[in-house]
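Undergrad: predicted model and sequence follow; I will ask about them next.
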Amino acid sequence: MQNLEWLLLLISIIYIGFNRPINLQLKKNYVIGLLVGVLLIHFLFNGYRWQMIPAYFLWVIALITAIKQSDRKPSMALKVLKIIGLTIVIILAVALPSLLPVFDLPEPRGEFTVGTKDILLELDRDELITADKNDKRSFMIKVWYPSKSMDGEKDLYVDQAGRNGFAVKYGLTPSMLNYLDKVDTHVFRDIEIADGTFPVLIFSHGYNSKANSYYALLSELASRGYVIFALNHTYESTGATFPNGDLKYFDYEFASQIESNTWHIMEPVVEAFKSDLSYEERHPIIKTGLTTYFVRGMVERWAEDIVDVVDELNQWNQEGFFQGKLDTSKVGVFGHSRGGGAAGESLLIDDRIKAGANVDGVQWGRIVDTAFDKPFLFISADWPEEKDDLNSHAYINKSTAVFYDTRILETGHSSFMDIPFMIPLEALSQAGSIDPTLGMEITSNMVASFFDKHLKSEPIDMKNLDKKYDMLRMNIYSGDSIP
């Protein structure tokens, strides 16, 4: 809760609970003036948000109590009912704005301020997800980039389609997310890009998520001197707002269609992990699952989107906003969850991409039969030992260059997103018990240091991160030391 929200709530509760002695000390007009004044100040500096409705209800009770100032004592039964009712409202008044707060995102720590810009990429290949055979693939890209300016409009947290899609996903109404307007993203729209040329990173989000859900991570990397093209995979993200006003959402019908009747492929995989099979005996079973389950097709589709962005980099560097700003010889790719799998897949199929990172995603597809030939970073959440470790088989050959296998303790799958800041309750956020700010610091330092070393060629010893953070576990495999 914000400070003025706490003040409004506390003053209302205190007056309701102690109105008789307060009335002996203060005149009615002073009490009413105080209550009205606090509400107006709250609206002026914080603004209305629906999470405060129970607190507003308490304020109304306090105001009515101040106006009436009745000396009549209620019966014991009525008094008990009032206490129970007020207790319930007070719990709601504290819980709602605390569970869904106007949250603080970490401020970028790099030398640059951060700008964002939206790009629509329209392609000449068929759109496979929609039923219309004339549809061509197109998707939105949100670019985070380094700047030296703060002379611009703050970027709103999550666009309208993203909010609408998020609301549908979690059974909310879109208006319940209007409070996100109050979140300071520390990012400015369409401000001037900094002087110089910058390495390029391409980012792929998680399934039924979107790039706007990763402000903390992406803005930190941009502040360290990277231009990040964050893809929004149309129909498989929560939603995308197009320049013409079209809103395109996650296609639940398509998702159900591609997943239908496929679980039988994974049942032997699950059983293999439950059995007493050795790693060698289990491997061919897991390999079949990794290469034939429906998610492989999704990862390959998303990797194609990534390659399409790489195709456009030279053109964007020759004209327009990013003219002369992109170092197209230094291109890296990374992603979260299934987007992490897509990042790894794109590294296998496009030689223009020089390094890749997978943040807590399963690496479905062809990797189980081959190895990366470029530097690769895998960051895992702190999964329990009983979880089926598919990547222990997917990454059996690791990389002929260098492979970093890392784990951040006490993290969950959503620790790498903004969710633990947005929903500060571990049971709901599924972000683990780690402090969200520390978790994001470790993650962003890991990703930044990896690309600083392998794209910028800076003399960085990655082992120093392992020493710096007690919550980090790291194994490094060079090409000549793969088990």
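TA: Here it is on my side, so go on. Not measured: the values here are computed from a predicted model. Numbers count the residues shown, from 1 in each chain.
Undergrad: every contact and neighbour count from this point should use C-alpha atoms.
TA: Noted.
Undergrad: for the lengthiest strand in the chain, buried residues please.
TA: Criterion DSSP state E: the longest strand present in the chain is strand 113-126. Across strand 113-126, burial judged by 16 or more other Cα atoms under 10 Å covers 113-119.
Undergrad: put this next to the first one:
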Amino acid sequence: MQDKEDEKCKSRMKRPVKVLLIFLLIAVAVGILFKFIMFPPYDAPAVSGNHKVLIKEYTWVDENRVEAFTDSGENRELTVKFWYPEEDGSYPLVIFSHGAFGVIDSNYSTCMELASNGYVVASIGHTYHAMYVKNVKGKVFLADKEFMQSVFVGNGRYDPELERQFYENSLAWMELRTGDENFVLDTILEKANKGEEDPFCLIDADKIGLMGHSMGGASSVALGRERTDIDAVIDLEGTMLGEYTGFENGIEIYNKEPYPVPVLDVFGARLYDEIKMPEDFEEKHHDWQYVNFYVGEHAADYMAVAFRDTGHLNFTDLPLASPLLAKLMGVGEVDAKSCMENVNAIVLEWFDHYLKGNSKLDIEPEY
């Protein structure tokens, strides 16, 4: 009798374990299915260069800045990812800055394309501006909620008060972003001058390009004006917020000094419709121009390239890595892969011309 009671007891004890295992298996299956749906395998754009590409990541602390997004009093920390040729040599340096809620790998294919063609590329994970950043110790930092809310102020419609608020927000964004880029660039150049390990000893410090998407494009343009060691800039779908110098009568005032560095302005053709203002605005500000086009008219060297049937995220790899997520956030009807192949090709051509001295630019005004 005792043996039968023991067997019944063991059987009852096994049931919760079996149920738990079933739930765990279901959870794992759902997780795998979710990952497959959100991030399915995809055919990435092929690189055109002959260099084998190596990748490294570093996390650096800026001892001169306190982290403004926390109350801990800690200094600001940034993680930087490098793509660079395996072969010894001297290569131009390109710094990449992602957009608001972007990630360090947002333009992975672009970085691979450049590195395969003989560039050292450094992508910055802007802590608390990125959707997430994982440092080299595995700690994850998520985007700051207040920052996320501030980006949507106005939401594309014109209102003088909202426009002023957006202007004030943009000053803070550009201060943080250019501070990040300055710190990373200065750190890289210091290590390059010391001849430290790859990739730093491979860098030609006399040939530097800046590139970014959206807010990262804006800060790259801003830094190109600030520094004297920048040779070329590429802005992918970024309103040039750093060119604002004031705010009067409901609109931003633009920097009247000609932009000093060759700048490639890449955007979706839909922009021509999006920048149209209400009739009463146009009557009051009849000479108003979109800031990027104003910069272009007064720049020493400027080229605009419009992509048809694109959305904001078509200038990143997200539509390839997660078509469903990208569709929810904004893409066009263009084929995502061919679009990024064209973007990567003109990015390479622009930098090859200004950083490597290739004699001819063959970039079309529209794709």
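TA: That came through fine. What you see is a predicted model; the values in this text were computed from it and never measured.
Undergrad: what TM-score do the two superposed chains give?
TA: Once superposed, chain against chain, the TM-score is 0.76 (TM-score structural alignment, normalised by the length of structure 2); 315 aligned residues with a Cα RMSD of 3.1 Å.
Undergrad: in structure 2, which spans are strands?
TA: With DSSP E as the criterion, structure 2 has strands spanning 53-66, 75-85, 91-97, 120-125, 132-134, 140-142, 203-213, 232-236, 244-248, 251-254, 263-268, 302-307.
Undergrad: for the second one, enumerate the helices and strands it packs against.
TA: Packed against strand 75-85 of structure 2 by the contact rule (3 or more Cα pairs under 8 Å, 6 or more residues apart in numbering; DSSP states H and E) you find strand 53-66, helix 108-116, strand 120-125.
Undergrad: how about the most centrally placed residue in structure 2, nearest residue that isn't a chain neighbour?
TA: Nearest to the mean C-alpha position of structure 2, by Cα atoms, centre = their mean, lies His98 at 1.2 Å. Counting by Cα to Cα, 6 or more residues apart in numbering, the nearest residue to His98 of structure 2 once its immediate chain neighbours are dropped is Gly216, at 4.9 Å.
Undergrad: let's have the strands of structure 2 in a markdown table, adding distance to Arg225 of structure 2.
TA: Shown next, in a markdown table, are the strands of structure 2 (distance: least, Cα to Cα, whole Å):
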| stretch | distance to Arg225 of structure 2 |
| --- | --- |
| strand 53-66 | 22 |
| strand 75-85 | 23 |
| strand 91-97 | 15 |
| strand 120-125 | 19 |
| strand 132-134 | 28 |
| strand 140-142 | 30 |
| strand 203-213 | 11 |
| strand 232-236 | 10 |
| strand 244-248 | 12 |
| strand 251-254 | 13 |
| strand 263-268 | 10 |
| strand 302-307 | 13 |
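Undergrad: so what's the gap between stretch 130-143 of structure 2 and the chain middle?
TA: Offset of stretch 130-143 of structure 2 from its chain centre (Cα atoms, centre = their mean, to the nearest Å): 15 Å.
Undergrad: then stretch 215-234 of structure 1?
TA: 11 Å.
Undergrad: got the end-to-end distance for it?
TA: Terminal residues of stretch 215-234 of structure 1 are spaced 19 Å apart (Cα to Cα, to the nearest Å).
Undergrad: what range in structure 2 does it sit on?
TA: On structure 2, the counterpart of stretch 215-234 of structure 1 by TM-score structural alignment is residues 108-127.
Undergrad: all helices of structure 2, in order?
TA: Using DSSP state H, the helices assigned to structure 2 run over residues 2-38, 108-116, 145-151, 160-194, 215-226, 271-274, 279-284, 291-298, 318-321, 323-329, 336-355.
Undergrad: which of those helices sits closest to Pro260 of structure 2?
TA: Minimum separation from Pro260 of structure 2 across the helices of structure 2 (Cα to Cα) falls at helix 215-226, 6.5 Å.
Undergrad: what's the distance between that closest one and the middle of its chain?
TA: 12 Å.
Undergrad: equivalent analysis for stretch 149-157 of structure 2, please.
TA: Using Cα atoms, centre = their mean, the offset of stretch 149-157 of structure 2 from its chain centre is 19 Å.
Undergrad: quick one on the thing from earlier: would JSON lines of the buried residues of strand 113-126 of structure 1 with distance to Asn314 of structure 1 be doable?
TA: JSON lines is the format used below for the buried residues of strand 113-126 of structure 1 (distance: Cα to Cα, whole Å):
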{"residue": "Thr113", "distance to Asn314 of structure 1": "25"}
{"residue": "Val114", "distance to Asn314 of structure 1": "22"}
{"residue": "Gly115", "distance to Asn314 of structure 1": "21"}
{"residue": "Thr116", "distance to Asn314 of structure 1": "20"}
{"residue": "Lys117", "distance to Asn314 of structure 1": "18"}
{"residue": "Asp118", "distance to Asn314 of structure 1": "18"}
{"residue": "Ile119", "distance to Asn314 of structure 1": "15"}
